[in-house]
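Next comes the sequence, and after it the predicted model I'd like to discuss.
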Amino acid sequence: MELDLKNLKTKDFYYDLPQELIAQTPIEPRDSSRLLTLNKETGEIAHSHFHDITDWLHPGDCLVLNDSRVLPARIYGIKEDTGARVEFLLLTNQGSDTWEVLCKPGKKAKVGTHFTFGDGLLTAEVTAVQDDGNRIVRFAYDGNFFAILDQIGQMPLPPYIKKKLENQERYQTVYSKEVGSAAAPTAGLHFTKELLQKVKDMGVKVEFVTLHVGLGTFRPVSADRVVDHKMHSEHYLLPQETADVINETRESGGRVIAVGTTSCRTLESVAAKEDCIKESEGWTDIFIYPGFQFKVLDGLITNFHLPESTLIMLVSALAGYDHIMNAYRVAVQEKYRFFSFGDAMFIY
């Protein structure tokens, strides 16, 4: 199909997905998920399992992973004066124990209202109400805030996952380190520590960036025209060591392969902002869709994304619209598992 890049429609990225293909639970072991490989030049597709990813990597390549760790960001508490139940979802850390939160029911959270969580382990006061209805809240507590969240919080699983997660650690990558995401960078969920070591042993460099995933990643595209969609903003960090290895890899002819769309967005954001890859930290709202010129990326390990989402637009920009839509048709026919706990795709 010939795409009009100036007039891309959100509906161009629709595909029909049977509900039963949306993975509700993670597969065990992590690397036993299926792997669809897609050649971005030819559109050629092959099928294997994720532990075979080493067959598709070359010595001298560089894998870039997002080491962000998911906050158990959903907390339940009570309004201090009435005892009414309330649910907070922590979105963005604004510093000084102040957070932007999504509050249900919102009408209970007027400015000046006080709430208590975990039998008093955590208290909160609403300090502002934003235009979008989100609240700015200041927390008070004794001890370590993140340790208290680990104790009383729940993982904010995506809305399409209806089953309770038995082991919260399965919604974390095995290399997660920097706490701050409202959702997991799910492409990395397929790696085990053993598989990562095997990748390193074959001469592939493994480096890290941090991008804290916001819940905006699940926000549907409501605009009819793709260009009218406004991306949410997310905080990223690209360390100097990672920048050095990426630059060495490119100079020596190796491939730079992002693990996940978040790693991809970090690398391409830095390249756009700095006009090179170097140490960088900031906020990005980069929106990658067909017509985008990649400056860094050669390949991408990713999951299968929602119809009409910004993420399927991103992979279409890298691999070509027709190749991606065909790969998704094949994945549905072959009954791959979709979304956060689903199977993987390697675009090379």
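Cool, the structure landed. Residues are numbered from 1 along each chain as shown.

contacts and neighbour counts: CA atoms only from here.
Noted.

Number of residues surrounding residue 309?
19 (other Cα atoms under 10 Å).

which residues does it contact?
Contact analysis of residue 309 by Cα atoms under 8 Å, 6 or more residues apart in numbering lists 13, 218, 220-221.

next, the one to line up against it:
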Amino acid sequence: MKVDLFDFHLPEELIAQVPLKTRTDSRLMVLNKQTGEINHEVFKNITEYLREGDCLVLNDTKVLPARLFGVKSDTGAKIEVLLLKQQEGDQWETLVKPAKRVKIGTEIVFGDGLLTAVCIEESEHGGRVLEFKYTGIFYEVLDQLGEMPLPPYIKEQLEDRDRYQTVYAREPGSAAAPTAGLHFTESLLEEIKAKGVHIAFITLHVGLGTFRPVSVDDVLEHDMHAEFYTVTEGTAQLLNDVRQNGGRIITVGTTSTRTLETIASANNGVFTAGSGWTSIFIYPGYEFKAIDGMITNFHLPKSTLIMLVSALAGRENVLHAYNTAVAERYRFFSFGDAMFII
């Protein structure tokens, strides 16, 4: 299966650079995965497409302000650090720029000494393992000094960094937001619950691999990145109950989808609690075992994300929907509009 099968023309001006003033004012394309029929809506009206007994599954990961700007302690040279993954204690896998200036033993100072780091390991493509030193709580220091690591296609400065968090974010650890959830407000979630729709939370920490382009010609040759997930006993039980009672399981975002499909695939369609790493790669031909529908944003051409969406709704339906979205001037990617596949 060729990667080019998932290409479409996207004018650059349709890439949303800033969030809308009101989260629920985003447009919503409703796509019937069986017929390909499309309805144009506003996100605040999504309750009209949900039914009593359904379960909405949200990813409650919280984006770290993981981009740090510091200087080398010996020369004062400027260094940019992006936190990727915590290892033991205060050791983190990071990307640094310019990497050639950071060798093993190099010390970097942030915020006039509030935070320091020493390079203890080098790897390819700017990868470095840094060991941090600080006083107090690391995440509080990071919150004071760090900036949000916005995706590379967003060029504008983010005025309010809470707009790159979902309103239900609570588990720190992501390098990027689960952006399908950015459209929800607390009042909309209350409205959804009042309709008799269950709300379940999972955690999957989004890695920067989600933005990595597919560099091979054949889909099957792509090496999928791994991300850490957690599902609680309460969530697993709720999902099993909803399935047993005939309700639909609707995931918010590809991250929630990958988490549930990982668990259901390993347990013959049954949801169980647990934590682990998933590198599941979902593309057309995949048989879904966990979900009935999905709310998601509009994704990059030839990305693993559009492949996942195409697996659920059919490649031709999805490409027709995307071309329609372009013609109708929908806003794309992280701060863009949403699609509900039912």
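On my side now, so go ahead. Being a predicted model, the structure only gives us computed values, none of them experimental.

ok so, going back, out of the contacts of residue 309 of structure 1, which comes closest to residue 332 of structure 1?
Nearest to residue 332 of structure 1 among the contacts of residue 309 of structure 1 is residue 13, at 14.8 Å by Cα to Cα.

need the contact list for the closest one.
307-309, 312-313, 325.

Quick check: of these, which lies closest to residue 109 of structure 1?
If you rank the contacts of residue 13 of structure 1 by distance to residue 109 of structure 1 using Cα to Cα, residue 309 comes first, at 31.0 Å.

Skipping adjacent residues, who's closest to residue 133 of structure 2 in space?
Leaving aside its sequence neighbours, residue 133 of structure 2 sits nearest to residue 116 (Cα to Cα, 6 or more residues apart in numbering; 5.3 Å).

can you tell me the helix or strand for the aligned partner of that neighbour in structure 1?
Here residue 116 of structure 2 is matched to residue 123 in structure 1, going by TM-score structural alignment. According to DSSP states H and E, residue 123 of structure 1 maps onto strand 122-129.

Mean distance between that strand and structure 2 after superposition?
Superposing on structure 2 and averaging over aligned pairs (mean Cα distance after the TM-score superposition for structure 1), strand 122-129 of structure 1 comes out at 0.7 Å.

If you count contacts, what does the helix or strand following that strand end up packed against?
Proceeding N to C from strand 122-129 of structure 1, the next assigned helix or strand is strand 135-141, under DSSP H and E. Contact here means 3 or more Cα pairs under 8 Å, 6 or more residues apart in numbering; DSSP states H and E; on that basis strand 135-141 of structure 1 packs against strand 98-104, strand 122-129.

With mean neighbour count and distance to residue 246 of structure 1 as extra columns, can I get those in CSV?
Output for these, formatted as CSV (neighbours: other Cα atoms under 10 Å; distance: least, Cα to Cα, whole Å):
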stretch, mean neighbour count, distance to residue 246 of structure 1
strand 98-104, 20, 34
strand 122-129, 19, 42
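
Residue 252 of structure 1 is nearest to which of these?
If we rank these by Cα to Cα, the stretch that ends up nearest is strand 98-104, at 43.9 Å.

what do we get in structure 2 for residue 237 of structure 1?
Checking TM-score structural alignment: residue 237 of structure 1 goes with residue 230.

Restricted to helices, list the contacts of residue 309 of structure 1.
Among those, no member is found in helices (DSSP state H).

Tell me which two of the residues you listed sit farthest apart.
13 and 218 (15.4 Å).

what range in structure 2 matches stretch 75-85 of structure 1?
The aligned range for stretch 75-85 of structure 1 is 68-78, by TM-score structural alignment.

Report the buried residues of the matching stretch.
68-73 (16 or more other Cα atoms under 10 Å).

The closest residue in space to residue 78 of structure 2 that isn't next to it in sequence and residue 101 of structure 2: what is the separation?
Closest residue in space to residue 78 of structure 2, ignoring its immediate chain neighbours: residue 71 at 4.5 Å, by Cα to Cα, 6+ apart. Counting by Cα to Cα, to the nearest Å, the separation of residue 71 of structure 2 from residue 101 of structure 2 is 10 Å.

Same check on residue 319 of structure 2?
44 Å.

same thing with residue 12 of structure 2?
For residue 12 of structure 2, the distance to residue 101 of structure 2 equals 34 Å [Cα to Cα].

Between these two, tell me which one has more neighbours.
residue 101 (12 against 9).

how about the more buried one, what's its match in structure 1?
By TM-score structural alignment, residue 101 of structure 2 lines up with residue 108 in structure 1.

got a list of what its match touches?
Per Cα under 8 Å, 6+ apart, neighbours of residue 108 of structure 1: 79, 86.

now do residue 77 of structure 2
Residues in contact with residue 77 of structure 2 (Cα under 8 Å, 6+ apart) are residue 71.

just the helices in structure 2 please.
Under DSSP H, structure 2 gives helices at 138-145, 186-194, 233-244, 254-266, 304-313, 315-327.

ok, the equivalent of residue 321 of structure 1 over in structure 2 to residue 17 of structure 2 distance?
Aligned counterpart of residue 321 of structure 1 in structure 2: residue 315 (TM-score structural alignment). For residue 315 of structure 2, the distance to residue 17 of structure 2 (Cα to Cα) stands at 27 Å.

same question, residue 275 of structure 2
34 Å.

which of those two has more neighbours?
Legend: neighbour count by other Cα under 10 Å for residue 275 of structure 2 and residue 17, higher for residue 17 (19 against 15).

I figured the more buried one hits residue 156, correct?
Yes - applying Cα atoms under 8 Å, one finds residue 17 of structure 2 in contact with residue 156, separated by 5.8 Å.

For the alignment partner in structure 1 of residue 134 of structure 2, list the residues it contacts.
With TM-score structural alignment as the criterion, residue 134 of structure 2 lines up with residue 141 in structure 1. By Cα under 8 Å, 6+ apart, the contact set of residue 141 of structure 1 is 121-123.

likewise residue 329 of structure 1?
Residue 329 of structure 1 touches residue 15, counting by Cα under 8 Å, 6+ apart.

Go again with 10 Å.
15-17, 323, 335 (Cα atoms under 10 Å, 6 or more residues apart in numbering).

Tell me the spacing between it and residue 91 of structure 1.
Distance from residue 329 of structure 1 to residue 91 of structure 1, by Cα to Cα: 34 Å.

hmm, back to that, can you tell me which of the contacts of residue 309 of structure 1 are in strands?
Within the contacts of residue 309 of structure 1, no residue falls in strands by DSSP state E.
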